[in-house]
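Q: sequence and predicted structure are below.
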Amino acid sequence: MVRTPDLRRRRELLEAVVDECAANGVGGRSLRELADAVGTSHRMLLHHFGSRDELLLAVVDEVERRQMTMLTEVMADGAGFAAMWKHLRRPELRALERLFFECYARGAQGESPFMTMLPAAVDRWLSLTQSAGEPAAARLGLAVMRGLLLDLAGTNDDAGVDAAARHFIELIGARENSSR
């Protein structure tokens, strides 16, 4: 698909804003502050996104799209929790995870536009990860993964968080072995 220059520029700006927000958070930053940080004008952001809220909504959608793409790739390999954990805990993803959790928390508080990501941020992941007939197990796995990622994003305690992940993986394995 050939993109028009305007769509291409919008995509470039969105990627730059996502990277900026991943590195420095969203917070209460104005449209002018975001524009300055990515080397453009607030008018250009308004032209491409309409408003600060629409820009932030595009950021939230892009972060979720990136995470879903990663999960889809890992799931295509028939991966279980251990492989997903290995993939998602990579240090180069930490900034995006921090941004995801910032947006998620703001959505949970009812803040627009972030609340539009809920409950889809849970439902889409569950639809990809649910074991046949075990929605509770899929939700538990998602909750543990997100909890560990939040812990990792907040503490950078790779060893401690990885040890907890290994323990959960052992629990899953013991459960699977006992049900055979």
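A: On my side now, so go ahead. On a predicted model such as this, the values are computed, not experimentally measured, just so you know.
Q: please make it C-alpha for all contacts and neighbour counts, starting now.
A: Will do.
Q: top helix in the protein by residue count?
A: helix 52-76 (DSSP state H).
Q: all helices for this protein, in order.
A: Going by DSSP H, the chain shows helices at 5-24, 31-37, 42-49, 52-76, 81-88, 94-108, 120-129, 135-155, 158-178.
Q: and the ones you listed: which comes nearest F114?
A: helix 94-108 (4.3 Å; C-alpha to C-alpha).
Q: list the buried residues for the closest one?
A: 94-104, 106-108 (16 or more other C-alpha atoms under 10 Å).
Q: put this next to the previous one:
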Amino acid sequence: MTEERTGYRRSAKSPRGEARRKDLLDKVADELGTNGLVDFSLRRAAKAAGTTHKVLLYHFEGTEDLLTQAVLQLRERRITRALEAATGGPAERSLADRVRSMWPTLIGAESWVLDQAIGLAMYDAGRYADLARSASRQYLPALLSLCPTDWPDGRKREVAELILATLRGFLIEWRTSGDADGIDAGFQALIRALEREEQP
């Protein structure tokens, strides 16, 4: 992947430009969700968006910026679906129940691409570390929002970090080994830990 930096982002100066940028990003994210990160390029993205790579360079700073923004978009969609699953149903659901209900969404459509992004960040941290750092920034507010409202902020942060790290481990295991039984066993342990955390 070669980076073509333009420093433009002139589109950010107008509502019309931002609307066009969002439309392009939606189309590129859709394509990325279908075909993954391997061999991603501006030309491939332009074809998916029905435009030229020069138009993309008008709206984005280059290949890596576009890739990062598309990954962020896909992750935001995943978080939205996961939160909908977690917050649906009775209002008095436990944190453990909410986390359990998120799992099918986390391993659903587009999950493999987001797992690829984390792998890319580990493989070449110099260029792609922000793909991993941004995951924490995106997921933590959602997980914090699921914690009981009467918990102190420090406790919410500790539990949210535990959930995030554990689910990441399960996702890696899911992607690399496919050991559903092992993941289920670990998941049950996480659920029990959350149930104990919620006990008065």
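A: Cool, the structure landed. On a predicted model such as this, the values are computed, not experimentally measured, just so you know.
Q: about what we covered before: just name the most buried of the helices of the first structure.
A: Of all the helices of the first structure, helix 94-108 carries the top mean neighbour count, a mean of 20, counting by mean count of other C-alpha atoms under 10 Å.
Q: follow-up on the earlier one: okay, angle between the longest helix of the first structure and helix 42-49 too, please.
A: Angle of helix 52-76 of the first structure versus helix 42-49, following axes from the mean of the first three to the mean of the last three C-alpha atoms, to 10 degrees, is 60 degrees.
Q: quick one: contacts of helix 52-76 of the first structure?
A: Helix 52-76 of the first structure is contacted from outside by 14, 17-18, 30-31, 45-46, 49, 83-84, 87, 96, 99-100, 103, 112-114, 116-117, 121, 124-125, 128-129, using C-alpha atoms under 8 Å, 6 or more residues apart in numbering.
Q: mind checking how far it is from the chain centre?
A: 6 Å (C-alpha atoms, centre = their mean, to the nearest Å).
Q: counterpart of E173 of the second structure in the first structure?
A: Under the alignment (TM-score structural alignment), E173 of the second structure pairs with D151 in the first structure.
Q: and if you look at T34 of the second structure?
A: Counting by TM-score structural alignment, the partner of T34 of the second structure is A23.
Q: one more: L67 of the second structure?
A: By TM-score structural alignment, L67 of the second structure lines up with L56.
Q: what's the answer for S136 of the second structure, then?
A: In the first structure, S136 of the second structure lands on V122 (TM-score structural alignment).
Q: just want the most central residue of the second structure.
A: R75 (2.6 Å; C-alpha atoms, centre = their mean).
Q: next one: it from G186 of the second structure, what distance?
A: Look at R75 of the second structure and G186 of the second structure: by C-alpha to C-alpha, to the nearest Å, they are 24 Å apart.
Q: how far does stretch 133-153 of the second structure sit from the chain's center?
A: On C-alpha atoms, centre = their mean, the centre of stretch 133-153 of the second structure falls 14 Å from the chain's centre.
Q: show residues contacting that stretch.
A: 72, 75-76, 79, 83, 86-87, 95, 98, 156-157, 160-161, 163-164.
Q: and these, which is closest to E197 of the second structure?
A: Once C-alpha to C-alpha is applied, the member of the contacts of stretch 133-153 of the second structure that ends up nearest E197 of the second structure is L95, at 9.3 Å.
Q: R192 is in contact with the closest one, correct?
A: No. Judged on C-alpha atoms under 8 Å, L95 of the second structure makes no contact with R192 at a distance of 10.8 Å.
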